[in-house]
Structure formats: structure tokens, C-alpha cells
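In: Just need the structure, nothing else, for what follows:
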Amino acid sequence: MSADAAEQPGTRERLRDSFDTRLLAPMMLGSVLNPINSSIIAVALVPIGLALRVSSGETAWLVSSLYLATAIGQPVVGRLVDVVGPRTLFLAGGALVGVGGLLGTFAQDLGTLVAARVLIGLGTCAGYPSAMYLIRSEAARTGRDSPATVLTLLTVSSQTVIVIGPTLGGLLIDLGGWRATFAVDVPLAVLVLVLGWRRVPPTRHPDGTRPALSLDVPGVALFSALLAALLVVLMLPSTSTAWLLLVVVAAGGGLVWWERRHDDPFIDVRVLAGNRPLVLTYLRQLLTGLTSYGVLYGLTQWFEEGRGLSPSATGLLLLPLSGAALVVSALTGRRPDVHLKLVVGAVFQLAGALSMLLLASDSPLWFLVVMIVVFGVPQGLLNLGNQNALYHQAEPSRTASSAGLLRTFLYLGAIGSSAAIAAFYTQDGGSAGVHALGWFLVVVSALNVALTVLDPSLRRVGVRGD
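Out: You can find the predicted model right below:
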């Protein structure tokens, strides 16, 4: 028997005990569908407003509608992934993204574009919970924690796409107009369907059993009513919408009351009440989203309207954000200390927000580049840190739904940032608006710094190898 033949059984054994790398492509593609649709629209808002003759406040609905759909859909789909496995939901999500892309490509009015964004948002809900589920199931199959590199790849791919998205969007607009930013979803959806069908397993449950299919419909309905009413209040603040605050309070109170008594709740408030570190992680993710999406959409509009840059030039100006995020992620991704990452990231967000107060219509390009790089550092630290914290803090049986809820809080931050932009950019994205947005982000970033520094539980995450 040859030496090669003798080594084959050991080689096969090592492969069985290692992470299945064939899952990486669908995991990363599914996870970036939402970030690419979040970021690519940033440079298209002004061209869409000009083409459809609508204001900056009205085009903000293209941002908030996608995030409302995903904020509701992520934990719903995450819970279904926990129960039935990722494959069916992954494929259905890809199909919805394709339909939404086609609808947006041929839309003739803002209402149709909003509907297309809702479909795209719902379609992107399956990718991230499915990825987190597969990571947990691979750990159960191999009997060891999945490599830290896998979590890092998910975060880095999403961060890269978020920042490259505006550059890609600017190029697409130059080539085919703003409709091309919707058409790009069609080939992406086809790729999702192909990879999902060929590589995502039909079922992969960590404990080897398949729980009974159940969904807390009243809990989902109350959660949806809460978010929808809150969105309208934030986007259209006036005396005519003030009554919706009663809906927010009633739906929120009803959600807590119902979920505490339900045997299989949509959002297990009892677990959350007893898991303070996880709740704080969700709050940090909310504050992170408020700042990062406020920068992505607010600065992008100011670059075009306040500074007079073209969509393609604006996209190129955001590239240093991606470069800084990638460098930071590469240097820190394998380090287990989550606390330091979150503290440094929050401090850099605060520094970037303070620099927004100095912006003017004649601000030199070098200053804009430096500011973008400062904002790029937290891009490479905060989402990765919060994701790693959740992986250690969440119950294994609810990994996908907990991950979905983490994205929900990020999207709540995006909704809040779009509402702030709509409020501060009353007419256009001029310097007065960007300064008001800057002060808002200074307060938000300072809260994030305080919440991170004062959370002692973070010092233990990743240190003991839980």
C-alpha cells in the first residue's frame, strides 16, 4: 500500500471534522444582498428625485421602506430558519429579490419603487440568519467551534459591499441610469438560486431533530404594528400622525404581555429580560446603525448637493471607507478580545461625527478623505464586535432568530437615520442640514461610547473561549 493511500483515511477524517467550505459562497452572498441594496441606493436618491420630481424627504422612503421590511422580516425568517432549516427560505428570498429588482427597473413612480424596495427587503431577510444557523450547525457536526475566520468573512464581506456599493452605484448610473441600480438585483438573485440549490443543505439542525413548525402570528402582528407606526411617526412628524404614538405604546405593551405568556414566542422577552449582555448588544447595534447609515446616506447626499460632486465621484470618494474597514478587519478579525474592538470603534465614530460639524461647501477633498477614513475604522470593528458578542451570548437553539433580531436593531438604526435626514434636510442636502445631522450623530456616538465602556460583560466575551 502506498503512502498516499495510507494517508487517505486520515485526510477524510480531518475533512469531516472541519468546517464545510462549500457553504462559504452562499453564506457570504446571502449576507451581502441587504448591504448591497442598502448602499447602492445611496448615490441614486438624487437622480431618482430629479427624474420623478420628488424631494429629498420623499426619496428617504426608498431607504426606510426596505429597512421596515427587513426589520420585521429578519426575526420572522430567522425563527423559521431555526425550525425548518435554511434552504427553502434561502431560495424563496432569492426569488423575491429578483422580482423586486425587475419591478424597480421598470417602475414609473415613487410608489412602485417603494413597493420594489419592500420586496427586495423581504427577500434579503434569509441570508444572514441562514449563515449564522449554518455556522452553529457546523460546530455541532464537527464537535468544535467554527473558525473565527468564518464570522470575520461574513462581516468583512458585508462591510466591503456597504462601502463599494455607492461606487458601483455611481458606475451603474453613468452606464444605464438609476434603473440599473435595481436591474443588478436580477443576476444576483439568479446566483443566489443556483448556489442555494446546489450547496445549502435541505435541513441541518444542530441537535439532529426537527422541531414542530410553529410561528407566533399574534407576536409577529404586534411587532409589525409597532415598527410600522413608529416609522410613520419618525418620517412624518406632525400633529396629524401624533395619534400613532398611542399605537406604538399599545403595540409595544401588548407585545411584551403576549410574548411573556406564549409557549413558543416570536421574541422571547423572558430570555431577553434575563440576558442583559445580549440586550446591551442589541442597543449598541441600534446606535451603530444610527451613525453608520446616517453617514452613508446623509454624507452621500451632501457630497452631491452641498459639495456639488457627481454620483460617480461620490462613490469613488467613499472607497477609503472600504479600505480602512478592510485593513482594520484584517488586523483585528482573529483577535478574540471583543471589548477593545467595540470601544475603539465607538470612539472613532464619535470623532467622525465631530468632524462633520466642520463641513462647508468649499471643504477641501483631503479633509473629506480623512473624515471618510475615520468613519471607516468603526466599519471594520463595530459590526464584527457585536456579531461575535451575540454568537457567545445567544442561546444555541435560537441562534438564527437572535441573529435576525441583531440585524433588526441595525435596521432600526437605519430607519432612525433616514428619519433624521428627512427632518434635517428639509429642502436639500446643504451645509445647514449636514451640521444638524452631525450634532445628532455626536449625541448618538457618545451614547455608544458610554454604553460600551460601562458594560463589564464584554470583557469576558471571547477571552475564556466560551
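
In: Please make it C-alpha for all contacts and neighbour counts, starting now.
Out: Fine.

In: Distance from the chain centre to stretch 104-116, please.
Out: 23 Å (C-alpha atoms, centre = their mean, to the nearest Å).

In: Over to stretch 434-441?
Out: With C-alpha atoms, centre = their mean, you get 22 Å for stretch 434-441.

In: Can you pull out the residues in contact with that stretch?
Out: Contacts to stretch 434-441, defined as C-alpha atoms under 8 Å, 6 or more residues apart in numbering, come from residues 290-291, 294, 298-299, 302, 350, 353-354, 356-359, 420-421, 424-425.

In: What of stretch 83-95?
Out: 30, 77, 81, 122-127, 130, 133-134, 189-190, 192-193, 196-197, 200-205, 210-214.

In: Give me the subset of the residues you listed that lies in strands.
Out: The members of those all map outside strands under DSSP state E.

In: Take the residues you listed and keep only those in helices.
Out: Counting by DSSP state H, the contacts of stretch 83-95 place 30, 77, 81, 122-123, 127, 130, 133-134, 189-190, 192-193, 196-197 in helices.

In: And this one, please, so the two structures can be compared:
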Amino acid sequence: MSVQKNVSLVKNHYFLIAAIAFGIILNPLNTSMITVALPEIKNEFSLTSNDITWLIASYFIVCAMFLPLIGKLSDYYGRKKIFLFGLLLVSISSFAAPLSQNMPMLLGMRAIQAIGTSALYPAGMGIVRSYIEKNQNKVIGLLTVCATTSAAFGPTISGLLIQQGGWHVIFYINFPIIIISAVLAVFFIPQDKKGTTKTFKWDGIGIIIFSCLISLWIYFLQTLQSGLNVGALIGSLALTFLFYFFEKRKEEPFIDVVFLRKNPNISLVYIQYIFATIIFFAMLLSVPSYLQSELMLSPKLTGLIMLSLSVFSIISTPLTTHWIEKSGYKIPLFIGVIIGVVGVVLLMTINHSSPLYWIFIVLSIIGFSNGILNIGLQTLLYSFVSTAETGTASGLFLTSRFIGNILASSAFGIMFATGVNDTNLNWMTVILIVVSVILLSGILFITKRKVVKGTSEIEETANF
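Out: From the prediction side, this is the model:
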């Protein structure tokens, strides 16, 4: 079953777009809001930093598993149905998560929430592409900005809410968003129509292998603090090779490894995006815990300081878009990564006696760099991709972001396993400096590669 492609079925395009916008912000919002709540959750359930790592990483593992799967399900069963089902799952999890009496229950509710929010993006984008013809690229760009903005303001919103009612309140903020999205979706998204779309072949074994290898890699990274776990390392490598050889033989694989092998330029872009995501999300995880545990700041003040990281990322995005339109992606990417290296190095100057305005400035520099790299790498990606490959490339780009998030959460668990303090923050900074240098080297290398597509596609992407 699929959506009938008939623009005349839409009663009001603006309300349809609003329905999708409110839905897709739930994933990035819930991804970033919990970062400020981690110290309270850790204390209430008597958790270690490794336990907290699983609370974060499990969300991304579920998202990475279900995003491509639900995209196919929405094509087959109907995008409106899947969109509304996603909102229902988020509602259930948002109601039950604050009632959690232990860590396993909270993990379960977060997993349900991850499945629900994962349904909203692919289904919502499918609806837009089916019913919005005029200025479709601008609409997709607007939705992307909405998602980015919600992630950016998540820590600030969370800090303000936790100050008033504890960590439980961050789940209740979902309900006004869910209700608005659901009402608009029911009345303004056309009903799914039966179509002739072929039945997809579900790669269930590939999904299981992928989830197992990601989980085992996280376990291996977490145990590094107590020594090299040879068994976990061998198991992780074995599952990785098994996944590759299994997927390359699949007609409709969960992750198209053949596409990655045949397009090394694209694969390199994904790797750079993973590194850029590690830096940004490591900041989202580490700094709130540090500010509350070491500097003893309130959740409210912590959220306001974290606003620097997010707002400057938002500010740099449209500026970079205009810059890329004028001069291409090479110079903006190079400048962006240099700014990022400077920002990460300046993290070494932060300690328990640092003035808050200095922490604000350092985070602003890192946030500004992240905005440049985000739009720059997307532009670079589409310069290597043909129109027919856009869907596959976009899905893998999103998957690479989740891999970066998972690695950042693992690094957080390792570096702060013995407590949140100046020393461990410095060790985390050392890791991020290494990542920044690798990112700089990769950007210098990839921007010298020959572009397959013309500049028209670059300009089109930049206009998103």
C-alpha cells in the first residue's frame, strides 16, 4: 500500500507541512533533552557512567535499526498509517517513562520512543514528496531546519523543565507536540490509497546482525577501562565481516555495502560525518554532566550555557549555505574544520575555576564549526551522488550520524567511568582533539577528489 500521488487531495498544504514538522522534531528533541537529565537519572537509579551510556546508546541503536526498516514499511502499508502509529508509540512511551521504577523499564520505554520517532521522519518525508510539488526542496529544507532547531534547543528546554519538576517532566513536553501533529495529520494528510507498489523483501537477518555487532562494539569499548577484552574484540570483528559478506549478497540489503564499496568518495564523506558527529554529541553529553557535577550549576543554568553550542550551530547553517552558493564547498569545509580544531583545543583551558562566559565562548566556537560541517558535508555528499542514488545516499548519511552518536556515548562512558571531574574532561578533550585532526586530514583529502556531478546539484542542495 502506498500514498496516491495526487496533489489535489491535499486540503491545505501549510497544515500538512505543519503536521509533518511537529512530528519529525520529536526524535532530535528527545535525543538532546535527556543530556541535561542524565545526572538526576544517574543519582535516582544509582547508576554508573557505563549504565548511562546504555541509556543513550540503546536509543541510537534502535533508531539505526528501525529508520531504514520503517521507511520501507511506510511505502508498503501506507505513510499516514505509519506516521500516526509512530505518534502513538511516542505517546505510550512518554506516559510510561516517567513512571519507571528502575533502569530496565526506562530503557524499554526509551526503546519504544525510539521506534516511534524513527517512524515519523521517513513517513513524513515520503508524504511531502508525494503531495508537495511546488517548492518541494525548500519544504524539505524547512523541515530539516526544524529538526536541527529542536535538537539545538533540547538541552535548554530540558534544563528549564528539570528545574521545575525533575527529569520526569522532559517526557511530558512531548504531549502538546504529539497532539498538534496528530490532529493536523488526521485532517490534512490524505488517506493512504491502495497501489501497485511491489512487496519489499525484509532483511531481518541483516538487521539482527547489525544490531548485535553495534551492541558488541559498544560493550567492547566500555570494557576498555579494565583492559583489552580480546573475546569482545574478536566477536565484534567477526560480526562486522559477517554483516558485510551477508549484506553484499542481498538483493535488498538493510545497508547497501556494495553501494559504499563502489563509491569510495561517498564512503569517505560518511566517515567524516561520523567524526563531526562524535565531537558535537560528545559535547552534548559531557558538558551538562560536568557543569552540574563539577561546577554545581543548576539544570536551568546548565541549559542556558548549552544554548551557546546549539544557537551558533543554527546561526552558521544559513551563512554557510549562502557561502557555498557563492564559492563552493571546499573553502567553507576547510574553514569549518579549522574552527572546530581551535574550539576543541580550547576545551583544554576549561576547569572548575573557569568563568562561565569563557565556557560559553568555547562552546560557541564548536557549535559554529558544527553548523558549517553539517551543511558542508551534505553538500559534498550530493556532489558525488546521481539523482537515482539520492535516496540510498540520504539514508546512509542519517545512519552515519547515529553511528557517530553511539561512538560519542561510548567515549563518554569510558572517559567518565571514574567520575565527572577536570581530569576526565581533559582526557575526553584529548580524544576529541585526535578526532578533530583526523577530521581535518579527511576533509583535506576528500575535497581534492574529483566531483562526479555538476555544480547545479551543489547549488540545489545548498538551497535546501
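
In: Taking the ones in helices among the contacts of stretch 83-95 of structure 1 together, which two end up most distant?
Out: Y133 and V190 (22.5 Å; C-alpha to C-alpha).

In: what residues are up against the residue mapped onto V186 of structure 2 from structure 1?
Out: Alignment note (TM-score structural alignment): V186 of structure 2 maps to W197 of structure 1. By C-alpha under 8 Å, 6+ apart, the contact set of W197 of structure 1 is 87, 91.

In: for I415 of structure 1, same thing?
Out: 63-64, 67-68, 231, 290.

In: any idea how far it is from R459 of structure 1?
Out: In this view, I415 of structure 1 and R459 of structure 1 are 30 Å apart by C-alpha to C-alpha, to the nearest Å.

In: Tell me the span between the first and last residue of stretch 423-437 of structure 1.
Out: 9 Å.

In: Show me where the stretch 1-150 of structure 1 has its strands.
Out: When secondary structure is read from DSSP state E, counting those that start in this stretch, the stretch 1-150 of structure 1 shows no strands.

In: Would you map the helices across it?
Out: For the stretch 1-150 of structure 1, the helices defined by DSSP state H, counting those that start in this stretch cover 3-16, 24-40, 45-52, 56-84, 87-105, 110-123, 127-142, 148-176.

In: who wins for proximity to S401 of structure 1 among those helices?
Out: helix 56-84 (4.0 Å).

In: Now find how far off-centre the closest one is within its chain.
Out: That offset, for helix 56-84 of structure 1, works out to 10 Å (C-alpha atoms, centre = their mean).

In: quick one, that helix and helix 45-52 angle?
Out: Put simply, helix 56-84 of structure 1 runs at 120 degrees to helix 45-52, going by axes from the mean of the first three to the mean of the last three C-alpha atoms, to 10 degrees.

In: Adding mean neighbour count and distance to V338 of structure 1, write the helices of the stretch 1-150 of structure 1 out as JSON lines.
Out: What follows is the helices of the stretch 1-150 of structure 1, written out as JSON lines (neighbours: other C-alpha atoms under 10 Å; distance: least, C-alpha to C-alpha, whole Å):
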{"stretch": "helix 3-16", "mean neighbour count": "11", "distance to V338 of structure 1": "29"}
{"stretch": "helix 24-40", "mean neighbour count": "24", "distance to V338 of structure 1": "21"}
{"stretch": "helix 45-52", "mean neighbour count": "17", "distance to V338 of structure 1": "36"}
{"stretch": "helix 56-84", "mean neighbour count": "25", "distance to V338 of structure 1": "24"}
{"stretch": "helix 87-105", "mean neighbour count": "23", "distance to V338 of structure 1": "30"}
{"stretch": "helix 110-123", "mean neighbour count": "24", "distance to V338 of structure 1": "29"}
{"stretch": "helix 127-142", "mean neighbour count": "25", "distance to V338 of structure 1": "18"}
{"stretch": "helix 148-176", "mean neighbour count": "22", "distance to V338 of structure 1": "12"}
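
In: can you put the ones you listed in JSON lines and add distance to G380 of structure 1?
Out: Output for those, formatted as JSON lines (distance: least, C-alpha to C-alpha, whole Å):
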{"stretch": "helix 3-16", "distance to G380 of structure 1": "31"}
{"stretch": "helix 24-40", "distance to G380 of structure 1": "14"}
{"stretch": "helix 45-52", "distance to G380 of structure 1": "26"}
{"stretch": "helix 56-84", "distance to G380 of structure 1": "22"}
{"stretch": "helix 87-105", "distance to G380 of structure 1": "26"}
{"stretch": "helix 110-123", "distance to G380 of structure 1": "24"}
{"stretch": "helix 127-142", "distance to G380 of structure 1": "18"}
{"stretch": "helix 148-176", "distance to G380 of structure 1": "7"}
